[in-house]
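S.K.: Quick one: sequence and predicted model below, then my questions.
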Amino acid sequence: MRQFQIPTTSADIYSLGLLFWEIAWCKPRNLPFKEVSIEKLYHHLRQYNHENLPELPVDYQHWRLLISKMWKFKAEDRCDINTVEMLMQRLYKGRSDSTSSVSSPISPTSPSNIFN
């Protein structure tokens, strides 16, 4: 009989990162790992393979950094939920503080500085 590990918060972080990827990609029938059979998925991930993030507008490039931190293969290398929440708040604050779109100057609280 096959043994399964108990789900962990670190696994939830990975799954949330995958959900963020799906939202960022936002195309019908574009499923993550659709080219990899379920039997081969674990080995695929162990080889540090993951889905590619789409080209995102400049305003959203820091989502790429957040997702990559959530997708680390080793659970201990992933950020925790408090870090995810803090970074998301900074991303939101950076968006709500900007006065216009992509052409607005970068402020100290804008997304360009949130990962420093």
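M.R.: Yep, it's here. Numbering: from 1, shown residues only.
S.K.: CA atoms for contacts and neighbours, from now on please.
M.R.: Will do.
S.K.: What is the neighbour count of Met70?
M.R.: Met70 has 27 neighbouring residues, counting by other Cα atoms under 10 Å.
S.K.: Hmm, I typed the wrong one, I wanted Tyr42.
M.R.: 12.
S.K.: Distance check, Lys69 against Gln89.
M.R.: According to Cα to Cα, to the nearest Å, Lys69 and Gln89 sit 16 Å apart.
S.K.: let me redo that: Ala11
M.R.: Here Ala11 is placed at a distance of 22 Å from Gln89 (Cα to Cα).
S.K.: Against that first model, consider the following:
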Amino acid sequence: MGVDRSTHRVGVFKGSANNWSLQYWWSCVTGAPSTPTITGYYRTTGGKRMSLSTDSRAKWCTQIWNGYFFHTILNSDAELGNSLSHGCLRMSYPSAQWIYSNVYAGTAVLIYS
């Protein structure tokens, strides 16, 4: 997976080294300037929650690393494409649910600006 913080997009790729094809390219919410989304290369932990303990509006939560998750938007689709979160990647309900159902422990995630 790839996350472009500058365009607020999450890409899901299929394939293997030097032979990747883009499957999905979703809009997302990235971290606010005071609470930015992390950058770097991570492997998902396998941690999943139906909601965050810090905000029950965040559903379909898939852990990237420590307190950073893919999860649903909190209010409306108007959030998408902005830097508003505490560092997590907020996505539409269908996108967050797809990640929750299809991304397993050890999935590579590259987060860049």
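M.R.: Nice, thanks for sending it over. No experiment lies behind these values; they were computed from the predicted model shown.
S.K.: what's the TM between chain one and chain two?
M.R.: Taking TM-score structural alignment, normalised by the length of the second structure as the basis, the two superposed chains have a TM-score of 0.28; 52 aligned residues with a Cα RMSD of 4.3 Å.
S.K.: on that earlier part again, between Ala11 and Gln89 of the first structure, tell me which one has more neighbours.
M.R.: Per other Cα under 10 Å, whichever of Ala11 of the first structure and Gln89 has more neighbours is Ala11, with 17 against 14.
S.K.: element containing the more buried one?
M.R.: helix 9-25 (DSSP states H and E).
S.K.: tell me what that helix is packed against?
M.R.: With contacts taken as 3 or more Cα pairs under 8 Å, 6 or more residues apart in numbering; DSSP states H and E, helix 9-25 of the first structure sits against helix 61-70.
S.K.: Packing partners of the helix or strand just after the helix it packs on?
M.R.: For helix 61-70 of the first structure, the following helix or strand on the C-terminal side (DSSP H and E) is helix 81-97. The contact analysis (3+ Cα pairs under 8 Å, 6+ apart) places helix 81-97 of the first structure against helix 61-70.
S.K.: Okay, angle between the helix it packs on and helix 81-97 too, please.
M.R.: Using axes from the mean of the first three to the mean of the last three Cα atoms, to 10 degrees, the inter-axis angle of helix 61-70 of the first structure relative to helix 81-97 is 180 degrees.
S.K.: In helix 61-70 of the first structure, which residues are buried?
M.R.: His62, Trp63, Arg64, Leu66, Ile67, Ser68, Lys69, Met70 (16 or more other Cα atoms under 10 Å).
S.K.: Pull out the buried residues from the host helix or strand of Trp20 of the second structure.
M.R.: Using DSSP H and E, Trp20 of the second structure sits in strand 19-31. Applying a neighbour-count criterion of 16+ other Cα under 10 Å, one finds Trp26, Ser27, Cys28, Val29, Thr30, Gly31 buried in strand 19-31 of the second structure.
S.K.: so what does that strand touch, helix or strand wise?
M.R.: By 3+ Cα pairs under 8 Å, 6+ apart, strand 19-31 of the second structure packs against strand 9-16, strand 83-85, strand 89-91.
S.K.: Show me what the first one is packed up against.
M.R.: With contacts defined as 3+ Cα pairs under 8 Å, 6+ apart, the packing partners of strand 9-16 of the second structure are strand 2-4, strand 19-31.
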